[in-house]
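Colleague: Mind folding the following:
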Amino acid sequence: MFQIARKLLFRLPPERAHAVALRGLDLTAKARIGPFKPSRVDDPQTLMGVQFPNAVGLSAGMDKDGEHIAGLATAGFGFLELGTVTPMPQPGNPQPRVFRLVEHEALINRLGFNNRGAGNLVENLRKADTDLPLGINIGKNRTTPLESALEDYESCLSTVLPWADYVVVNLSSPNTPGLRDLQSGGAVGGLIRPLMARRDEFTATNKRRVPLLVKLAPDMNDRELDETVEALLECGIDGLTATNTTVDRSAVLGNVRADEEGGLSGRPLRDRATAVVARIRMLSGPDLPIIGVGGIMTADDAVEKIQAGANLVQLYTGFIYHGPRLIQASAQAIRDVRHR
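Modeller: Have a look, this model is predicted:
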């Protein structure tokens, strides 16, 4: 059934198909049936003080404004990450801004943090009814200069902390000019330390600690990655997400869409994202929580991320190409490996 649905959806422009698919999930939630009859794999684990029903989550970007939580919860995920949200609403980049590279099982997007703002997300979270952990991914507005980026991140963090099970600081989208400069080893500490302090103030007041993570790009070389990870470890970061999309096009040369600006996701990103997970694990030791994301198109890909050092994984492009069964198969494969 999913293959039939995908054929129909892939006849639509990508953003239109995205909206139609999410509305379809919402309808299945209202009808109290799972999409194409998946079931959630039971493989609970507690990480960062949060209990995850299984290790497979939804990556940020699919439900930026928290409008489809009920529908996505029917698909078998163990957690959902919402956003990226910014302090003020913004439309993102002009359309078209999402492109399919079907033969590569890939997407290129240059969405540009299109969202209705952190306050709107909170209003949707007030109405949400789910038992899944919810992560919230935060960014800065495009018009905010880099030297004022901390103000945007502090504003977003303060807005979403009461509603988040964890928060991810997105410094790695290639679609906001200059944003990746903030993840360099020399700059990242000056941004993250005040955010950690803001989180700690919330903890002291509310007696609830919300983990703070940073999402990194796959395009740093080893030296740059090492410096950034070391700086984040010195800040006492609670975890890392690896990775965001890539600007590298070497794996899709010759594709008619290869020269589109934006971040490439899907199968071509798999090996690099896994290598970044492995290097972070080597640098951080055994205890730092890592969410592995990038190019998971099969259950074996999910297991590979876990074996490289990830504690949890996330899907986005793989979900678009392979549907809810990929969630179930990945969660089951991870459970089997962990319980051998």
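Colleague: going forward, measure contacts between C-alpha atoms and count neighbours the same way
Modeller: OK.
Colleague: ok, residue 1 - contacts?
Modeller: Residues near residue 1 by C-alpha atoms under 8 Å, 6 or more residues apart in numbering: residue 36.
Colleague: if I look at it, how far off is residue 324?
Modeller: 11 Å (C-alpha to C-alpha, to the nearest Å).
Colleague: Counting residues, what is the longest strand that this structure contains?
Modeller: strand 79-85 (DSSP state E).
Colleague: quick check, distance from it to the centre of its chain.
Modeller: 7 Å (C-alpha atoms, centre = their mean, to the nearest Å).
Colleague: Here is the second sequence; please produce its structure so I can put it next to the first one:
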Amino acid sequence: MLYPLLRPLLFSLKAETAHNLAIRSTALFSRMPPLTKFLHHFTRTHHPFTFAGLTFPNRVGLAGGMDKNGVAPAAWWACGFGFVELGTVTPRPQNGNDQPRMWRDVPRRALFNRMGFNNDGADVVAARLAMLKFRPPFPIGISIGKNKDTPNERAEDDYAEAGEKLAPHADFVTINVSSPNTVGLRALQTAEAMAKLVSAVRTVIGGKPLLVKFAPELTGDELKAVLDACLTAGAVGVIATNTKAATSPTGLPCGESGRPIQDLSRQRVEEIRKHVGGGVLLIGVGGIEDEKSAARMVDAGADLIQVYSALVYEGPFLPARLARGLKRRAVNTSPDRR
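Modeller: Model (predicted):
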């Protein structure tokens, strides 16, 4: 394909510069419905999964953090994704952390970032989604967060405000309390705090499914307590996991994603599924880069998977390959084929 030829050029640029170029390109493509529909004819995979009234055309989604401002949903659909998670979006626009704040680790096929929830704000993103010329026929989720200048004691106000503004344009909403790049955010990953957050957001988003995204370091009894609190308060699904806390090449705290967290994320998925059983939507994300790692995440208990870092290394047609691989595997392991 074309991407192996483009990758050296993109990798010659700073990571965030290349990212912004990719987002601008996909945003432009997303505004051309005839082209997105034409490409989707070649990338689509029919391997549906239904949960809470939503039908996912296939099991592979785009993770939050790639399209923070909801500028390119149709382009992601055209690439073969079965769903997308936009954001993270905060109530008010914010610039995020100072640059540089994104780095590649090519030998380890990893990414480091300390973006800090840079986004256009809930009002702008909601207006943008309301004006879509073409809304692709797959679930669109929106990840919500708090502004960095909002103290944790008032976090539920921010999450509720963002949820209320964005829910009319979302098929599901995700509470993100697990980014390592907003100071103090992960302190909200307690049973007491999460019960309040989930309840506050649940109240304002109507019947939209509500998910919660956790850090890979949250485990054991603490994880179980938080899961129980979230599900009791009205969450119906979990995304596992966010990036792993790490140190950037500049010596500052950041998040690490990609191949190095593959095992850790899969372990959390397995742990969560064992605790919650069936009936809870579980989306596995972290280090998925090929059909083998996708299958292992599903075997660990994930209903759906998401990718981000591997998209940087493998290119825009990775989701179609993963979706088709999972479909072939499901057919080959079905009872009728045994």
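Colleague: So after superposing, what's the score?
Modeller: Scored against TM-score structural alignment, normalised by the length of the second structure, the superposed chains reach a TM-score of 0.91; 326 aligned residues with a C-alpha RMSD of 1.9 Å.
Colleague: re the thing from before, what span of the second structure lines up against the longest strand of the first structure?
Modeller: Residues 83-89 of the second structure are where strand 79-85 of the first structure lands when matched by TM-score structural alignment.
Colleague: can you tell me how far the closest residue in space to residue 23 of the second structure that isn't next to it in sequence sits from residue 102 of the second structure?
Modeller: Among residues not flanking residue 23 of the second structure along the chain, residue 67 sits closest, at 7.1 Å (C-alpha to C-alpha, 6 or more residues apart in numbering). Between residue 67 of the second structure and residue 102 of the second structure the distance is 15 Å, computed by C-alpha to C-alpha.
Colleague: Alignment lookup: the residue nearest to residue 23 of the second structure to the first structure.
Modeller: Under the alignment (TM-score structural alignment), residue 67 of the second structure maps onto residue 63.
Colleague: Find the helix or strand that its match is a member of.
Modeller: In the assignment (DSSP states H and E), residue 63 of the first structure maps to no helix and no strand.
Colleague: Identify the residues contacting it.
Modeller: Taking C-alpha under 8 Å, 6+ apart, one finds 69, 81-83 in contact with residue 63 of the first structure.
Colleague: what does residue 34 of the first structure give?
Modeller: 28, 74-75.
Colleague: and the counterpart of residue 197 of the second structure in the first structure, what element?
Modeller: Alignment note (TM-score structural alignment): residue 197 of the second structure maps to residue 191 of the first structure. Element membership for residue 191 of the first structure (DSSP H and E) is helix 185-206.
Colleague: Tell me how far that helix lies from the chain's centre.
Modeller: 21 Å.
Colleague: And that helix, what's buried?
Modeller: If you call a residue buried by 16 or more other C-alpha atoms under 10 Å, then helix 185-206 of the first structure has these buried ones: 185, 188-189, 191-193, 195-196, 199-200, 202.
Colleague: can you count the residues close to the nearest residue to residue 54 of the second structure once chain neighbours are set aside?
Modeller: Distances taken as C-alpha to C-alpha, 6+ apart put residue 139 closest to residue 54 of the second structure, at 6.9 Å, once the chain neighbours are dropped. Applying other C-alpha atoms under 10 Å, we find 21 residues neighbouring residue 139 of the second structure.
Colleague: cool, residue 37 of the second structure as well?
Modeller: For residue 37 of the second structure, using other C-alpha under 10 Å, the count is 18.
Colleague: That one reaches residue 80, doesn't it?
Modeller: No: using C-alpha atoms under 8 Å, residue 37 of the second structure is not in contact with residue 80; the gap is 10.8 Å.
Colleague: ok, so of the contacts of residue 63 of the first structure, who is nearest residue 286 of the first structure?
Modeller: Relative to residue 286 of the first structure, the closest of these is residue 81; by C-alpha to C-alpha it sits at 23.8 Å.
Colleague: so who does that closest one touch?
Modeller: 57-60, 63, 134-137.
Colleague: what's the answer for residue 48 of the second structure, then?
Modeller: If you count contacts by C-alpha under 8 Å, 6+ apart, then residue 48 of the second structure has 55-59 around it.
Colleague: Return the residue of the first structure aligned against the residue nearest to residue 54 of the second structure.
Modeller: Aligned partner of residue 139 of the second structure by TM-score structural alignment: residue 133.
Colleague: distance of its match from residue 234 of the first structure?
Modeller: 27 Å.
Colleague: what does residue 129 of the first structure give?
Modeller: For residue 129 of the first structure, the distance to residue 234 of the first structure - C-alpha to C-alpha - is 37 Å.
Colleague: how about the helices in the stretch 151-300 of the second structure?
Modeller: 155-166, 191-204, 220-233, 262-276, 291-300 (DSSP state H, counting those that start in this stretch).
Colleague: deepest of these, which one?
Modeller: By mean neighbour count, with neighbours taken as mean count of other C-alpha atoms under 10 Å, helix 155-166 ranks first of the helices of the stretch 151-300 of the second structure at a mean of 24.
Colleague: got the angle for it vs strand 83-89?
Modeller: 130 degrees (axes from the mean of the first three to the mean of the last three C-alpha atoms, to 10 degrees).
Colleague: so helix 155-166 of the second structure aligns onto which residues of the first structure?
Modeller: With TM-score structural alignment applied, helix 155-166 of the second structure matches the range 149-160 in the first structure.
Colleague: Quick one: average offset of that stretch versus the second structure, please.
Modeller: Compared with the second structure after fitting, stretch 149-160 of the first structure deviates on average by 0.5 Å (mean C-alpha distance after the TM-score superposition for the first structure).
Colleague: which residues are in contact with that stretch?
Modeller: Stretch 149-160 of the first structure is contacted from outside by 85-87, 118-119, 122, 136, 138-141, 144, 167, 169, 191, 195, 198-199, using C-alpha under 8 Å, 6+ apart.
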